[in-house]
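1. model the following, please.
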Amino acid sequence: MSGTMRAVDIENGKGPISALHIKDIPRPTPTDSQALVRVKAFGLNRMDLLQREGQYPVPPQAPATLGVEFSGTIESLGSSGGGAENFAVGDEVFGLAYGGAYAEYIAVSVHMLVRKPKELSWEECAGIPETWITATQALYLVANFTKGKSVLWHAAASSVSIAGIQLAKAEGASGVYATARQDEKCAFAVDKLGATAAFNTTRSNWADEVLKATDGKGVDIIIDFIGAGYFRDNLTAAARDGVIVALGLMGGAVVEGDVNIAPILMKRITYVGSTLRSRDEDYQGKLRDQLVEHALPKLRDGSFKVYVEKVLPWEKIQDAHRLLEENKTKGKVICTIS
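-> Predicted coordinates for the structure are as follows:
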């Protein structure tokens, strides 16, 4: 096997979409508990756009190559082999990595691999790890969701919220609500994903709509990717003893104007931030196990669906990034490597 491989590179280390190109780089060698996977497909995430521009804090153990989720076949194993996971060369897998998925090969911990179900395509599997694990983390490990609680997912057509809406509904939420900035995306959340209701944040005060829909109670859990832009209204929409989980800052990091934080005290609100990529391998491994327990069986039988907006050959990586930046997608953008 050659000591090099093709991978997506960023000219000068960071830059606009036009800086993306494919070049030859050294092929990684799997360490003790890693597998070398020949990549069939990889998923795009919003963090990739930020990393390309030099605006994302990349973990120190991550390679320079973009991409954290992929599907493919095991090419070789490190010195400990498949370990307790019992993986073998030739196994079809998908998984989560600290980086490096935009490439022909990726070296990744066997603890972050999942066996590819025959019921799912390479493209669908490449769109599962980051999004479904993030949704699982936010719902169970951070917000402590239990049956009967109500949940609000912002950015309804984002891949994480698509996963989360399905999870919450299937696990017995008393109500599953969503927000988006387009009527089409709101309709998608209700008609396709089964949300109880979805609110267009450009047409009405969504927090008031949430209170109206919950008879004034508010929602028990809010999963937020927007940040400063929704901070005030999140406090309004949260129920007593509610939990607000901050996963992103798409609406900015600085809250402007006078903001009344009394609801945090009076409602006993828990406001917590969470990340995934910076977590250690043990934590991520536990999340993988949660994915296998809560989502994988329903993904296999079709109860849960991986929504893929577009599949492109990886030679069109610039088009893929452009599509994601337009913010019109409902689901994953996936690139395939032939």
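2. could you use CA atoms for every contact and neighbour count after this?
-> Fine.
3. thinking residue 160 is in contact with residue 131, fair?
-> Yes: using Cα atoms under 8 Å, residue 160 is in contact with residue 131, at 4.6 Å.
4. now do the lengthiest helix in the chain: which elements does it pack against?
-> With DSSP state H setting the assignment, residue counts place helix 281-294 as the longest helix in the chain. Judged by 3 or more Cα pairs under 8 Å, 6 or more residues apart in numbering; DSSP states H and E, the packing partners of helix 281-294 are strand 113-115, helix 129-136.
5. looking at the ones you listed, which is buried most?
-> Using mean count of other Cα atoms under 10 Å, the stretch among those with the greatest mean number of neighbours is helix 129-136 (a mean of 25).
6. how far does that helix sit from the chain's center?
-> Taking Cα atoms, centre = their mean, to the nearest Å, the mean C-alpha location of helix 129-136 is offset from the chain mean by 5 Å.
7. to check against the first, give me the structure of this:
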Amino acid sequence: MKAILFDAPGSPEVLRYDDAPDPTPGADEVLVRVRATAVNRADLLQRRGVYAPPPGASPILGLELAGEVLTPAGPWRVGDRVMAVVTGGGYAELAVVPVGMVMRIPDSLSFEEAGAIPEAFLTAFLNLFTLGRLQAGETVLIHAGASGVGTAAIQLARVAGARVFATAGSPEKCALCRELGAELTINYREESFAARALDATGGRGVDLVLDFVGAPYWQQNTAALALDGRLQLIGFLGGSAGQIDLGPILAKRLHVTGTTLRRMPLPQKTALTADFVAFAHDRLASGELRPVIDTVYPLHQAAEAHRVMEANRNAGKLVLRVEESVTQP
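-> All right, here's what the predicted structure looks like:
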């Protein structure tokens, strides 16, 4: 099969489109002919050599995919259109997926649209509901609202009946967040998101914050949270180290949780997948929820997609279309 490979960590230029061994599915796995995958921040970190895949995972980049089943297992049959989160291997013509992680693609969605769903929507669902315990009527502040996870989180929170605030770095990205259902958008380059969030809640603060930035946002995040508020740490784009004040954790009885979907035990990810499908499949089929795609690139242009994400030029997902033919088993 063809795949995107690299021999040593580095810039996007280290990525190459080349031959790789075909993966072999285990007893509880399906082999998928990948039609589309998408770029995630974790892919950039892995390429740079600072985020190794978990033990046993494919060293090939790619944490999500959409395609067709080639070898049946469990309820899945040859030709089924499916999508899934994977621990690696998405940037390839073939990939193996545990049976419990496989999700059926709604008939109304293309492979490219489906390839933009799994990692973003499952990450958002995990942090909003499973860990963040967001309820209807509560208020959530979503950072990086125009990112893949951000655009998914805004929609999921909206359909769950929450008030949604979002930050973004340009007027255009703020407009996208409002289009998706954010009641309040804040350009973090121009104003204090904590001050705006407090003002919009009459000084009470928000119930939940989804943060991708890390240490630089700690003070504003804790200031923006209400009593018994929850802070979900999803990433550290601004760095993980710095001088922080722990006082608000005690004073406000705050709950701070960090997680990475990639390293969750498989039984937990399987349960998460089932919960997400029950909540979102019909909504994706009807268009009530939708993946937001910035650009679709052919797989061999993965390096360019990495450059775009590193420059923070995308709004929504960067999808890689896998068009090459493979010999079916």
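8. what about the helices in the stretch 101-250 of the first structure?
-> Secondary structure of the stretch 101-250 of the first structure (DSSP state H, counting those that start in this stretch): helices located at 122-126, 129-136, 159-170, 183-191, 206-213, 228-237.
9. distance to residue 106 of the first structure added to the ones you listed, as JSON lines?
-> Compiled in JSON lines, the helices of the stretch 101-250 of the first structure are given as follows (distance: least, Cα to Cα, whole Å):
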{"stretch": "helix 122-126", "distance to residue 106 of the first structure": "13"}
{"stretch": "helix 129-136", "distance to residue 106 of the first structure": "15"}
{"stretch": "helix 159-170", "distance to residue 106 of the first structure": "23"}
{"stretch": "helix 183-191", "distance to residue 106 of the first structure": "34"}
{"stretch": "helix 206-213", "distance to residue 106 of the first structure": "43"}
{"stretch": "helix 228-237", "distance to residue 106 of the first structure": "36"}
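10. which one in the second structure is aligned with residue 23 of the first structure?
-> Aligned counterpart of residue 23 of the first structure in the second structure: residue 18 (TM-score structural alignment).
11. who's in contact with that match?
-> Applying Cα atoms under 8 Å, 6 or more residues apart in numbering to residue 18 of the second structure gives the contacts 2-5.
12. assign a three-state SS to it, would you?
-> Following DSSP: H, G, I helix; E, B strand; the rest coil, residue 18 of the second structure is assigned to strand.
13. rewinding a little: mean deviation, the longest helix of the first structure versus the second structure?
-> Aligned to the second structure and superposed, helix 281-294 of the first structure gives a mean residue distance of 1.1 Å (mean Cα distance after the TM-score superposition for the first structure).
14. nearest residue to the aligned residue in the first structure for residue 262 of the second structure other than its sequence neighbours?
-> If you follow residue 262 of the second structure across to the first structure using TM-score structural alignment, you land on residue 277. The shortest distance from residue 277 of the first structure to any residue other than its chain neighbours is 6.2 Å, reached at residue 98 (Cα to Cα, 6 or more residues apart in numbering).
15. am I right that the one you found is in contact with residue 60?
-> No: taking contact to mean Cα under 8 Å, the distance of 9.1 Å between residue 98 of the first structure and residue 60 leaves them out of contact.
16. more crowded one of the two?
-> Taking residue 98 of the first structure and residue 60 together and counting by other Cα atoms under 10 Å, residue 98 has the greater number of neighbours (24 against 9).
17. could you find the counterpart of that one in the second structure?
-> Residue 98 of the first structure maps onto residue 87 in the second structure when the alignment is built from TM-score structural alignment.
18. OK, contacts around residue 208 of the first structure?
-> Contact criterion Cα under 8 Å, 6+ apart gives 236-237 as the residues in contact with residue 208 of the first structure.
19. what residue in the second structure is paired with it?
-> Residue 208 of the first structure maps onto residue 195 in the second structure, with residues paired by TM-score structural alignment.
20. relative to residue 204 of the second structure, how far out is that match?
-> Distance check for residue 195 of the second structure against residue 204 of the second structure: by Cα to Cα, to the nearest Å, it reads 11 Å.
21. picking that back up, by how many degrees do the longest helix of the first structure and helix 159-170 diverge?
-> Angle, helix 281-294 of the first structure to helix 159-170, by axes from the mean of the first three to the mean of the last three Cα atoms, to 10 degrees: 50 degrees.
22. now do the buried residues in helix 281-294 of the first structure.
-> 284-292 (16 or more other Cα atoms under 10 Å).
23. and if you look at stretch 106-120 of the first structure?
-> Within stretch 106-120 of the first structure, the residues scored as buried using 16+ other Cα under 10 Å are 106-117, 120.
24. sorry, back to before: closest to residue 182 of the first structure out of the buried residues of helix 281-294 of the first structure?
-> Relative to residue 182 of the first structure, the closest of the buried residues of helix 281-294 of the first structure is residue 291; by Cα to Cα it sits at 29.6 Å.
25. for that closest one, which residues are in contact?
-> Residue 291 of the first structure sits next to 132-133, 136 when contact means Cα under 8 Å, 6+ apart.
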